[in-house]
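Q: Dropping a prediction and its sequence here:
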Amino acid sequence: MLRISIARLPHGDGLPLPSYATHGAAGMDVVAAEDLDLMPGQRHAVATGFKVAIPDGYEIQVRPRSGLALKHGITVPNTPGTIDSDYRGELKVIMINHGSEPFPIRRGERIAQLVPAAVTHAEWDEVDELCETARGAGGFGSTGGHGSL
């Protein structure tokens, strides 16, 4: 099991640490450490009240909660968001309201999921030509659209 150091900030006192809601959950629920009303079309970096020290070779991915997205149009616009292992500031969740009504975010309510993930670093090998494939340079929609399913 991966161990991640976490430090509460003063405005995070009394809030639960990120945790898995069920045994099979892939993401840990994280809660808001502030109150606000997110207006339609508005974005806001929601405070969580803690900071972390992610081990080298890992990141934390920030993902939206599916229920908020479906029921209210509330999501994380840069999904998945990445928290890098060398970042030591407060973890904040960028949220956007795609709905038509103001959405209340209240301290202690679940706002997103956190998924620790291994990071693979790569190096580029510059070449004059790439090997051929059956697909070739076919891009967006070239393998068939939903109508062919």
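A: Received it, and whenever you're ready, just let me know what you need. Numbers count the residues shown, from 1 in each chain.

Q: drop to CA atoms for contacts and neighbour counts, all remaining ones
A: Noted.

Q: Strands along this structure, start to end?
A: Under the criterion DSSP state E, strands of the chain are mapped to 5-8, 28-31, 36-38, 43-53, 58-64, 74-75, 81-83, 90-97, 103-105, 110-118.

Q: deepest of the ones you listed, which one?
A: strand 74-75 (a mean of 25; mean count of other C-alpha atoms under 10 Å).

Q: List of residues touching it?
A: 64, 65, 68, 69, 95, 96, 97, 98, 99 (C-alpha atoms under 8 Å, 6 or more residues apart in numbering).

Q: how close does the third one sit to residue 42?
A: Residue 68 sits 15 Å away from residue 42, taking C-alpha to C-alpha, to the nearest Å as the criterion.

Q: Over to residue 10?
A: Per C-alpha to C-alpha, residue 10 is found 26 Å from residue 42.

Q: How about residue 70?
A: Counting by C-alpha to C-alpha, the gap from residue 70 to residue 42 is 17 Å.

Q: here's the one I want to compare it with:
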Amino acid sequence: MSEAVSIGLRWLDHGAGLPLPRQQTAGAAGMDLVAALAAGADIVLAPGKRALVPCGFAMALPLGYEAQVRPRSGLAVKFGVTVLNAPGTIDADYRGEVMVPLINLGEDDFVVRRGDRIAQMVVAPVSAAQFRLTEMLDDTERGANGFGSTGRSVG
């Protein structure tokens, strides 16, 4: 296992008392993000509706890293609730509040309450990239064949 990345975290007033994001098991890639709503200020997501849910903290990722905000599989399977722009990217130079855009793709209202685990966050290294213009690209077996070109993989 590699050395842990140190990330500065600052609680905002409405996030005080919530648990720090952390991996729940030794093999977990993601850290749970929880809703930082005021007690009793629940968000009701009707089917097809979306909301931006605050997490109550800001952070300072080191340069060369990003945080990816991803859906929680249990919410997706059980209720049809997912992260709208999954995976969302939090850049290393962002210092605002971490927030999660949820959407309810299910058939019933879904209620978000303070402290509910709403998404997961994965911290990952990023590569610096720079494009260079070229007249030709190298040939590959796949070539320009796109979506679905390698065959159907579902039985």
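A: Happy to help now that I have it. Just so it is clear, the structure is predicted and the values come from calculations on it, not from any experiment.

Q: Tell me how the two chains score on TM-score.
A: The TM-score (TM-score structural alignment, normalised by the length of the first structure) is 0.95; 148 aligned residues with a C-alpha RMSD of 1.1 Å.

Q: coming back round to it: distance to residue 145 of the first structure added to the strands of the first structure, as JSON lines?
A: JSON lines is the format used below for the strands of the first structure (distance: least, C-alpha to C-alpha, whole Å):
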{"stretch": "strand 5-8", "distance to residue 145 of the first structure": "45"}
{"stretch": "strand 28-31", "distance to residue 145 of the first structure": "34"}
{"stretch": "strand 36-38", "distance to residue 145 of the first structure": "35"}
{"stretch": "strand 43-53", "distance to residue 145 of the first structure": "32"}
{"stretch": "strand 58-64", "distance to residue 145 of the first structure": "26"}
{"stretch": "strand 74-75", "distance to residue 145 of the first structure": "26"}
{"stretch": "strand 81-83", "distance to residue 145 of the first structure": "28"}
{"stretch": "strand 90-97", "distance to residue 145 of the first structure": "29"}
{"stretch": "strand 103-105", "distance to residue 145 of the first structure": "35"}
{"stretch": "strand 110-118", "distance to residue 145 of the first structure": "31"}
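
Q: Nearest to residue 139 of the first structure, out of the ones you listed?
A: Closest to residue 139 of the first structure of these is strand 81-83 (C-alpha to C-alpha; 25.0 Å).

Q: Tell me which of residue 68 and residue 42 of the first structure has more neighbours.
A: Ranked by neighbour count (other C-alpha atoms under 10 Å), residue 68 of the first structure and residue 42 place residue 68 first, with 16 against 13.

Q: Residue in the second structure paired with that one?
A: Under the alignment (TM-score structural alignment), residue 68 of the first structure pairs with residue 75 in the second structure.

Q: ok, that match - contacts?
A: 81, 82, 118.

Q: which ones are touching the residue minimising distance to the centre of the first structure?
A: Nearest to the mean C-alpha position of the first structure, by C-alpha atoms, centre = their mean, lies residue 62 at 1.7 Å. By C-alpha under 8 Å, 6+ apart, the contact set of residue 62 of the first structure is 76, 79, 80, 81, 82, 83, 93, 112, 113, 114, 115.

Q: which of those lies closest to residue 140 of the first structure?
A: Among these, and counting by C-alpha to C-alpha, the member closest to residue 140 of the first structure is residue 79, at 20.0 Å.

Q: any idea how far residue 74 of the first structure is from the closest residue to that closest one other than its chain neighbours?
A: Closest residue to residue 79 of the first structure apart from its sequence neighbours, by C-alpha to C-alpha, 6 or more residues apart in numbering: residue 63 at 5.8 Å. According to C-alpha to C-alpha, residue 63 of the first structure and residue 74 of the first structure sit 12 Å apart.

Q: Residue 11 of the first structure too?
A: 23 Å.

Q: Ok, residue 51 of the first structure next?
A: Taking C-alpha to C-alpha, one finds residue 51 of the first structure at 23 Å from residue 74 of the first structure.

Q: Who are the contact partners of the residue mapped onto residue 86 of the first structure from the second structure?
A: Counting by TM-score structural alignment, residue 86 of the first structure lines up with residue 93 in the second structure. The contact partners of residue 93 of the second structure, taken as C-alpha under 8 Å, 6+ apart, are 60, 61, 63.
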